[in-house]
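>>> Build me a structure from this.
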Amino acid sequence: MTETLNPYQAPQGDLDAGVFAEGEVALFKASTRIGRLRYLSRACTFGIFSYLALGITAGIAAAVGGVIAAVFWLLFAAIVIGVFAVSIIFGIQRLHDLNQSGWLILLNFIPIANLVMMIFLIFVPGTQGVNKWGHKPPANTTKHWVGALLPFIGIFVIGILAAISIPAYQDYIERSQSQETIDWSE
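Below you'll find the model as predicted:
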């Protein structure tokens, strides 16, 4: 059998070789990669839930006394440590997407460097394709967009409500104080 070489024939080999594959994204695994939007979404969503948990725990601890308050303050400390650890993991995952070492997350503890690091993590695009820490993360879904934008929409709505309710409350206070000065005995 003779094989003829046709220069116009499509190649027979597997040309993909995994370059366009997408890696897994684990929530609490520091060895994976996450993109900018997923990082922002996780940070915002996790921040909201952790602040709620911290506020409820601190409120209960302040309202009760004795041993029960001490237990809630210990729970508060455990939540703070957990929030700290998860925030570090999210930062390491984002640094891995940028093809950087996770040890750079320690720059968050240096005062001006943490601002630069925050801007770097949020605005610099990740490595396209495969890098030292695996394949690129999967494409973002609607839940990631909602998770990233919801806190900003919430702040906007709270601002509007405050702009409406503060003057209305001030007017209510002024009217109630003027009613107190009227002498009804006459």
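>>> From now on I want contacts and neighbour counts done on CA atoms only, so please keep to that.
Fine.
>>> Quick check: the gap between residue 55 and residue 149.
Relative to residue 149, residue 55 is positioned 22 Å away (criterion: C-alpha to C-alpha, to the nearest Å).
>>> who has more neighbours, those two?
More neighbours surround residue 149 than the other of residue 55 and residue 149, with 16 against 13 (other C-alpha atoms under 10 Å).
>>> so how far is the helix or strand encompassing the more buried one off the chain centroid?
Per DSSP states H and E, residue 149 falls inside helix 142-181. Chain-centre distance of helix 142-181: 24 Å, with C-alpha atoms, centre = their mean, to the nearest Å.
>>> Return the set of buried residues in that helix.
144, 147-149, 151 (16 or more other C-alpha atoms under 10 Å).
>>> one more, for comparison:
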Amino acid sequence: MNVDTDPGATYMPTILAFRGRLGRLRLLVYTVLPMFAVFILLALLVFLRGRAPVATVAMARLLPLLWLVLVIVTTLRRLDDMNYARWWGLLMLVPPVNVLVWFYLLFVAGSETANERGPAPAPNTVMVKLGVVLVVPLLLGSVWPAYMLYSFYPFMR
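As a prediction, this is how the structure comes out:
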């Protein structure tokens, strides 16, 4: 995508777009909130498994794949923001490396002005900031109990 606009131009990113740059907070919100939505839907499918077993199994396999596609697309868009080649996104398919790549994409800033992949994303909206306010407690709420169980495990014997 070649950019013939001025360096100060911006655009408003959306979650379902395949092109365009994506900032750090949007990466966090666009990947983590759908992940928790998939978890909730999978938990609901457990309760419905007796009523429609074929549909339940199909949905249980389809939902995580849809989330994986969303993660890969948002990763590619974040790489566009950092002006890196999109093929680096293949690292998201390597299990031990994908966590490191995601944290790198989350904490390293992208280009502040327009680059060869498009104009800079617009400043974060109130909804994105509210999404971050939701994501941080969800992540801490899911990680903290596991850490506490791990740290107190020797004393539980």
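>>> Could you quantify their similarity as a TM-score?
The TM-score (TM-score structural alignment, normalised by the length of structure 2) is 0.78; 141 aligned residues with a C-alpha RMSD of 2.3 Å.
>>> Can you give me every residue that contacts the residue nearest the centre of structure 2?
Central residue of structure 2 (C-alpha atoms, centre = their mean): residue 31, 1.9 Å from the mean position. With contacts defined as C-alpha atoms under 8 Å, 6 or more residues apart in numbering, the neighbours of residue 31 of structure 2 are 67, 70-71, 74.
>>> Please determine how far it is located from residue 131 of structure 2.
11 Å.
>>> same question, residue 62 of structure 2
Counting by C-alpha to C-alpha - residue 62 of structure 2 and residue 131 of structure 2 are separated by 24 Å.
>>> swap in residue 138 of structure 2?
Residue 138 of structure 2 is 11 Å from residue 131 of structure 2, by C-alpha to C-alpha.
>>> Residue 43 of structure 2 now?
22 Å.
>>> From what I see, residue 140 of structure 1 and residue 38 are in contact.
Yes: counting by C-alpha atoms under 8 Å, residue 140 of structure 1 does reach residue 38; the two are 6.9 Å apart.
>>> now the helices for structure 1?
Along structure 1, the segments classed as helices by DSSP state H run 36-63, 66-97, 113-123, 142-181.
>>> for the second one, packing partners?
Using 3 or more C-alpha pairs under 8 Å, 6 or more residues apart in numbering; DSSP states H and E as the contact criterion, the neighbours of helix 66-97 of structure 1 among helices and strands are helix 36-63, helix 113-123.
>>> So which residues make contact with the shortest one?
Put plainly, it is helix 113-123 of structure 1. 36-37, 39-40, 91, 94-95, 107-108.
>>> How far away from the center of its chain is that helix?
14 Å.
>>> buried ones in it?
Result for helix 113-123 of structure 1 [16+ other C-alpha under 10 Å]: buried residues 117, 121.
>>> one step back: which one of residue 140 and residue 38 of structure 1 has more residues nearby?
A side-by-side neighbour count of residue 140 of structure 1 and residue 38, using other C-alpha under 10 Å, places residue 38 first with 25 against 13.
>>> mind checking what that one lines up with in structure 2?
Matched by TM-score structural alignment, residue 38 of structure 1 corresponds to residue 26 in structure 2.
>>> where's its match relative to residue 57 of structure 2, distance?
Distance of residue 26 of structure 2 to residue 57 of structure 2, given as C-alpha to C-alpha: 31 Å.
>>> now do residue 98 of structure 2
Counting by C-alpha to C-alpha, the gap from residue 98 of structure 2 to residue 57 of structure 2 is 27 Å.
>>> now residue 134 of structure 2
Distance from residue 134 of structure 2 to residue 57 of structure 2, by C-alpha to C-alpha: 29 Å.
>>> now residue 121 of structure 2
38 Å.
>>> try residue 10 of structure 2
Residue 10 of structure 2 is 43 Å from residue 57 of structure 2, by C-alpha to C-alpha.
>>> Then residue 130 of structure 2?
33 Å.
>>> Please apply the same query to residue 42 of structure 2.
10 Å.
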